[in-house]
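Chemist: No sequence on hand, only this structure:
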């Protein structure tokens, strides 16, 4: 963690009703699962959301402080999002942190001119509209929290200025992923502007290229243990933390 990554830890031994509650979407494996475990070590009560609650339940066995949302969470389905929010309210009574981690898997060979637009529409539906839908659904609970935080997991692929992974550096590859993640940044900034007069801090985080699929580490992707702290940092920001920002490892990233 960099010197900017100062997490706001809850008070020691809080009463059960005062323990912050977090939801991490798309979290039955990979980065989401690691983020959940690291949030739990900050004393946060964490729920994993996944389309298959059985897989989420299996993933959290032995992970202290992390539980599985007992209903399917498909962020492309309004009814599923609504049920998840009602379930959180009924079982936990609150929601303080939303980590929008669920995303479609990118096609690294796709270009804008060669794209299958049906596949591209699916990526945008998951990455942009799913994140948007989940945030709107969770807002009533977040508004009740004394320290609400929303973290949208983005990507440098959606940046104009990231010289490692950005649009110029990629020569037009992974087009729908880049376009969707650029839109997530725009959504983040727009939400933050609307919510500027509230306690809700909304930020986006690029976790860097992370080994979330087999073979990724051999291609230079870093382990989830190294990428998760930047997400946790944004989820535990102090009240005077940034709003509408895009960060990697706690450092501002242009977009």
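Modeler: Right, received. Where do you want to start? It should be emphasised that the depicted structure is a prediction, and the values quoted were computed from it without experimental measurement. Residues are numbered from 1 along each chain as shown.
Chemist: From now on I want contacts and neighbour counts done on CA atoms only, so please keep to that.
Modeler: Will do.
Chemist: just checking, residue 84 touches residue 74?
Modeler: No: the pair residue 84 and residue 74 does not pass the contact test of CA atoms under 8 Å, sitting 9.2 Å apart.
Chemist: Looking at these two now, which is surrounded by more residues?
Modeler: Comparing residue 84 with residue 74 by neighbour count (other CA atoms under 10 Å), the higher total belongs to residue 84, at 24 against 21.
Chemist: That one sits in which helix or strand?
Modeler: helix 78-91 (DSSP states H and E).
Chemist: Name the residues of the helix or strand following that helix that are buried.
Modeler: Remark: after helix 78-91, the chain's next helix or strand is strand 97-100, criterion DSSP H and E. Along strand 97-100, the positions that meet the burial threshold by neighbour count (16 or more other CA atoms under 10 Å) are 97-100.
Chemist: adding another structure so you can compare the two:
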């Protein structure tokens, strides 16, 4: 039986590479994109299907879930990849609260909305996997350690970093709730990948960034759940 996967925010960047990697593994992939035309163009190039999916719009998410239900009847892999940075100027003392809300709306509430809409489909899979794309920036251990390279090199953030820390916590709660159903839920950190999210400042390729996501999306029945990983293994909370 061929696995069915949905990757959000997948018309470009890491999401597109994740979709391409899943195709290589023999998975039937649907990419979610806010812009219908961009989604269709990317899907045609990748040889996959696309669905209009704005993670901040509950109606859009419900419609996407309905299309997947009609088309496939189940979902085996959900990759919550869609995310925004909110820019680089996010000092807590000066940040616009509206910016923080906008970033959380995508990076945290978007994952919550999409995951809950797709759970009925995931529950029809014999071995469902959920991978939420996070960042080591969401590690409180790394952020609070003066000797950690991330602490020394990354800007202070009142939006992006807290949104990823909140996503990490939410993911653990999903893992706890769904473990009895055999649904494995994990977090992947792609590393500092060159994408438009960081103004292409990153030092890693999209292929390198996608590798850990693909690994977690294809875990076997004895795989881990509730973990936070990059290429080097577990990331401290």
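Modeler: Yep, that arrived. Just so it is clear, the model here is predicted, and its values are computed rather than measured.
Chemist: Identify all contacting residues around the helix holding residue 84 of structure 1.
Modeler: Counting contacts by CA atoms under 8 Å, 6 or more residues apart in numbering, the residues outside helix 78-91 of structure 1 that touch it are 69, 71-75, 94-95, 133-134, 137-138, 141.
Chemist: before we move on, back to that, now tabulate the buried residues of strand 97-100 of structure 1 in TSV and tack on distance to residue 153 of structure 1.
Modeler: Conversion of those to TSV gives the following (distance: CA to CA, whole Å):
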residue	distance to residue 153 of structure 1
97	13
98	11
99	7
100	6
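Chemist: Can you pick out the most distant pair from those?
Modeler: Using CA to CA, the buried residues of strand 97-100 of structure 1 span at most 9.7 Å, a distance reached by 97 and 100.
Chemist: what residues are shared contacts of those two?
Modeler: Taking CA under 8 Å, 6+ apart as the contact definition, residue 97 of structure 1 and residue 100 share the neighbouring residues 150-151.
Chemist: what separates residue 149 of structure 1 from residue 224 of structure 1, distance-wise?
Modeler: When CA to CA, to the nearest Å is the yardstick, residue 149 of structure 1 and residue 224 of structure 1 sit 21 Å from each other.
Chemist: Between those two, which has more neighbouring residues?
Modeler: Higher neighbour count among residue 149 of structure 1 and residue 224: residue 149, with 26 against 20, using other CA under 10 Å.
Chemist: ok, now how distant is the alignment partner in structure 2 of that one from residue 67 of structure 2?
Modeler: With TM-score structural alignment defining the correspondence, residue 149 of structure 1 maps onto residue 129 in structure 2. Per CA to CA, residue 129 of structure 2 is found 20 Å from residue 67 of structure 2.
Chemist: Report the aligned residue range of structure 1 for the longest helix seen in structure 2.
Modeler: With secondary structure taken from DSSP state H, structure 2 has its longest helix at helix 160-178. Helix 160-178 of structure 2 corresponds to residues 177-195 in structure 1, going by TM-score structural alignment.
Chemist: Return the set of buried residues in stretch 72-92 of structure 1.
Modeler: Of the residues in stretch 72-92 of structure 1, those buried by neighbour count under the rule 16+ other CA under 10 Å are 72-76, 80-82, 84-86, 88, 92.
Chemist: ok, these vs residue 20 of structure 1, which is closest?
Modeler: When the buried residues of stretch 72-92 of structure 1 are compared for distance to residue 20 of structure 1, the smallest value, 9.7 Å, is given by residue 92; criterion: CA to CA.
Chemist: Translate the closest one into the numbering of structure 2.
Modeler: Under the alignment defined by TM-score structural alignment, residue 92 of structure 1 is paired with residue 72 of structure 2.
Chemist: got it, and residue 136 of structure 1?
Modeler: Structural alignment places residue 136 of structure 1 opposite residue 116 in structure 2 (criterion: TM-score structural alignment).
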